[in-house]
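Trainee: pasting the structure only:
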């Protein structure tokens, strides 16, 4: 094509002072996708909208792609559109093409349906007949070619997009004569008409028409396409109207079951839930109209090689899968009789009420090794295994070496491995050489990971085929004793630990023991470690939950010698400076930063033991004032104080009380010194609760309380927002998985706006409302872009909470459930049904239920003591994660009453359609 064409960009966007809209894209005129060379648009007010526009003359080409960005005066990019647009009709030499666009914002709920959980799984049943792009009419005198473009990811099989409006070609608003659009590429639909100049402005709406002829008009005001109001502007030959998403009256809503893999029980599992068992849970979800299964992390956690490793969030490797979830039956289709006998015997021996982590893992590894010794070489020579090894050797070989060295040195604390504590590529190559004596052990590790990969991948494909998405979990941290910290030490701050400030779960805060991230170092390669990690997850999962998403705004960083979370501070954050404190009249920093211990405080804390405690653990540095002895100066030193083995019970109790009191005194500070800058300080969280604070004179107390509140609730908001907008978009853009965030706890004001801006799905737990001054959340008032749940793995189940907190139970029964009279002492199936129905009827996109809460609907399955169904107690530092269903999934599937009750609940709430349910189980189907 010869000649040039003028592109006239027009897009409404409400900017603030100092913000600008630019356009960039392919070709030199648009900067060849270099945003620093983008074309800056100008703005004007049209009615009540701010319209940004600009004209560019380019050579005529078959098509051109572009996108808009929001930038500051200095060129700093605030945000860009989620994807590029392509104009495929540029065959008007010397003509003008008006591009009328709307900003493609990730916050729009319709974009959620573009994620793989929907396109590849839940809505994957649609038969798509994609037609050619509208070829492009030639503009005739007095006519303008008007090209409409709209998109919709949520169409059902047989649906098509049509439009009606003020033109004869649009049926003059007669719904019986709509204009049919063509699906040119999923999910875009286009139509093209020639419009007389006098017919502008054109008003119209899109509609969905199905095979039966039903016509569903979109909601909202009529859409309008008008020509440029500038009388001096040249009339365009073509107007391309990018209308954005179809405006549905009802947004898609679904439901899901949540259960960690280890909690599953089937007739086939050996001692613990296995990946293969998920297929039967998929069957249950499919049968009842639930469209997702939410899991906890499934990565290897074998750090200590004991039951402490049952904690699924302390990853030994963020890539390796846990051998605990291996199906022994799935290792081979033809095992010798003796090995089959061993598997059957293990299944019977380990069939216990809860998971015996150590016995189960040991048994599985022993039998898997026997299978490997019998026929492993055949697997190692297979094409599938060779491809797996080639695709994953960058993490698999270091992981295998790490497990070998862990056994060799008797610890996963790699900083104790001498010269091997700093591995290089050459070291890994040398230690994985086939001529090494330990190479067979490494091959066994490869073999295990290959089978785990195949088994989980098989489950993922099975789930997708049944339109049930798998939702994984992205832990906020990794263990300090992990392959990742060993291989990538620069990415982690090993001298600190990650945790959470005091909250609903624990008034002492939480200390998870994970190193904090060195975000500055991670940014240097575009956060490659995160992108690789998520790409690996996406092989198996269609969605994921970001554990403690607040950590991507700011993390609660705790000195490495601490065992609780009370003495932490936020990173990043703006600390209090010496100058700032002095300007408030505060100057005695030793008094504020050192534990404040007086004789009176010792007596109040320890009673008759005060003198003994003072002489053993403290030094009196002036009359009546004490300092900790150096050997007891940290929380970890104090936690190490134990009664000797075999001590009488009274002594064990006395030591425990002494240890608790010493910890409280160690935490009796008002300010925390920054470890890297002596002129920077952090307020100790809840400093007003300390006796150190209470002993200060009134002026200091007032000033310090104000500074405390400013640090925690005001001064950090912009810093945290900027930090989250650097990191979270990288995670979200790494894959097409649907992203949800666990945004519980101490929520900064900047969090919800950022999640909304990014289109990230939040979490609402009814007993932990995010709204201030509310004791219980109201599911009916939840926003759309959230997960609504009555409980989660970090809380008691609904039944257990009902029994353990009678005072709140009474208020919940009255306020949330509208009950009358005293609340029942037990959470009956009727009460549980009311709670489930509230969540299902919520506007929330997802209603997700721990399987224990669904079991509570049935008098047949709610027989286990409620407290035994709790998965985790966050207040216990070394909690044993071992809960396992007391019934097997096959029993649930075969119980017609249970299945049909779940079906009815989902149908009545509009969380599924009758067509989604198997006819043989759906009592409503003909």
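Mentor: Here it is on my side, so go on. In this text, all values refer to a predicted model and were calculated from it rather than measured experimentally.

Trainee: rest of the way, CA atoms for contacts and neighbours
Mentor: Fine.

Trainee: now do the helix or strand residue 498 falls within: everything it contacts.
Mentor: Using DSSP states H and E, residue 498 sits in strand 496-500. With contact meaning Cα atoms under 8 Å, 6 or more residues apart in numbering, strand 496-500 is reached by 477, 509-516, 555-560, 565.

Trainee: if we go to 10 Å?
Mentor: With Cα atoms under 10 Å, 6 or more residues apart in numbering as the test, strand 496-500 has contacts from 476-480, 506, 508-517, 548, 550-551, 555-566, 568-570, 745-746.

Trainee: separation between residue 289 and residue 266?
Mentor: Residue 289 sits 21 Å away from residue 266, going by Cα to Cα, to the nearest Å.

Trainee: please say which of those two ends up with more neighbours.
Mentor: Taking neighbours as other Cα atoms under 10 Å, residue 289 and residue 266 compare with residue 289 leading, 29 against 21.

Trainee: this is the comparison structure:
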């Protein structure tokens, strides 16, 4: 299969989730500061912006963008209050309440309350004319396949105190059509509100995408392979998942024991019924990939190895040791989503335990994999795929990902003496904690990999305070933000020069 033309030339980009952008509303959003960040990327010679999943976050799951109520919905927390004022939906006076601070950490509880109150006020302001608004009406019709179920799910969840859909009354848990219609009528205003919130989020995001296009910046989105059990997706499409007669998972997702975890990893996501999905031509997945193709220029498939083979753990197990490897949907699946969104460029997240079947699947469909410099300086330099001299052109190189700490902190706290010596020998000069981020950025830029992506934390040379996610920790993740003046013209000029030296300018 031919490689996507996006990967035919060298490019540089930055990794920063929308939540991490500056704003005076407690969390990054799709508004003025996001546009300012896009202009910084253009000034820095970066033609790519990588983000994490845009889906709504679940406070009960640590506000992780990888544990959402929906694989299709946008995150209303990213709606810009400033742009609502600009568009006449809110007034300046509406923003004078007790807003969250603009500090370096997100207080999700405060942000949820603040943004919810603003969205409710915006909804009340437009309600008299909303259903006659042609753009909103068109949006509802074009997105009905997922929006109707999501909006009803969100309204029902509110009506039942935030409880999981598995704890709802049986008639709506089991989707009795008469009961659903009664509840849809009873909650009509709240259902309409959630549709409106999605409309605002998508309108603002698409406006930001146009700003990216105008400045020569493409957006690389992220698509988790699994969905949450407590999601509109599983509630609305139970036959697409491995569930028993009580709609509980039969087996759940995880990872087998390895060097880092003797008990393996128990993720707990419900597994897909790949046989059922194949019989209907992967219709749910096709709809999902089409939705993603409208949100991003490229998409990274998280845990790509699960498409070749996945670790299935019996539901109720205390850890992942009792799981087994099962075959994934492989070629048939990638052919189906490729037909649904032929223009979408895909990156395979191929980190971790990668077996020959994963490599064969990735290479058959000509998908670039990932190389991470934090993994480059251990093991055999002849065999290690992450060390620069072993990179291949059809790949994406990072200093680190959102699951890694910053390069400075990595050097200070995670590397042993031998690994530090390897880095110094590799670059041919003294490397210290205060200089390692720049050295790795330079190595990544110099790599033969077509795409180079640098976390903003490494552009800023941050330490542990800049870590976005620690996979072993359930709480305290996903809160990092950078400040309004942190990325200036001096930084842009430095990285533009670096991109020019290594042939990565747009």
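Mentor: Happy to help now that I have it. Here the structure is a predicted model, which is why all the values come from computation and not from measurement.

Trainee: quick one: TM-score?
Mentor: Laid over one another, the chains give 0.91 as their TM-score (TM-score structural alignment, normalised by the length of the second structure), with 494 aligned residues with a Cα RMSD of 2.4 Å.

Trainee: so which elements touch the host helix or strand of residue 182 of the second structure?
Mentor: According to DSSP H and E, residue 182 of the second structure maps onto helix 177-186. The contact analysis (3 or more Cα pairs under 10 Å, 6 or more residues apart in numbering; DSSP states H and E) places helix 177-186 of the second structure against helix 144-159, helix 170-173, helix 188-214.

Trainee: switch those over to a markdown table; also include distance to residue 251 of the second structure and mean neighbour count.
Mentor: Listed next are those as a markdown table, based on distance: least, Cα to Cα, whole Å; neighbours: other Cα atoms under 10 Å:
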| stretch | distance to residue 251 of the second structure | mean neighbour count |
| --- | --- | --- |
| helix 144-159 | 24 | 19 |
| helix 170-173 | 20 | 16 |
| helix 188-214 | 32 | 20 |
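
Trainee: residues contacting residue 447 of the second structure?
Mentor: Taking Cα under 10 Å, 6+ apart as the test, what residue 447 of the second structure contacts is 10, 387-393, 395-397, 441, 502.

Trainee: buried stuff in stretch 479-498 of the second structure?
Mentor: For stretch 479-498 of the second structure, a neighbour-count test (16 or more other Cα atoms under 10 Å) marks 479, 480, 481, 482, 487, 492, 495, 496, 498 as buried.

Trainee: adding distance to residue 428 of the second structure, write the helices and strands packed on helix 177-186 of the second structure out as a markdown table.
Mentor: Shown next, in a markdown table, are those (distance: least, Cα to Cα, whole Å):
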| stretch | distance to residue 428 of the second structure |
| --- | --- |
| helix 144-159 | 54 |
| helix 170-173 | 63 |
| helix 188-214 | 38 |
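
Trainee: how about those, which one is nearest residue 111 of the second structure?
Mentor: helix 188-214 (15.4 Å; Cα to Cα).

Trainee: end to end, how far does stretch 495-504 of the first structure reach?
Mentor: First-to-last residue span, stretch 495-504 of the first structure, Cα to Cα: 27 Å.

Trainee: what does stretch 682-701 of the first structure give?
Mentor: So stretch 682-701 of the first structure: terminal residues 15 Å apart, Cα to Cα.

Trainee: specify, as a residue range, where it falls in the second structure.
Mentor: For stretch 682-701 of the first structure, there is no aligned range in the second structure, judged by TM-score structural alignment.

Trainee: equivalent analysis for stretch 832-852 of the first structure, please.
Mentor: With TM-score structural alignment as the criterion, stretch 832-852 of the first structure aligns to 437-457.

Trainee: ok, stretch 190-203 of the first structure next?
Mentor: Under TM-score structural alignment, there is no match for stretch 190-203 of the first structure anywhere in the second structure.

Trainee: quick one: the nearest residue to residue 231 of the second structure once chain neighbours are set aside from residue 504 of the second structure, how far?
Mentor: Sequence neighbours aside, residue 69 is the residue nearest to residue 231 of the second structure in space, at 4.1 Å (criterion: Cα to Cα, 6 or more residues apart in numbering). Per Cα to Cα, residue 69 of the second structure is found 38 Å from residue 504 of the second structure.
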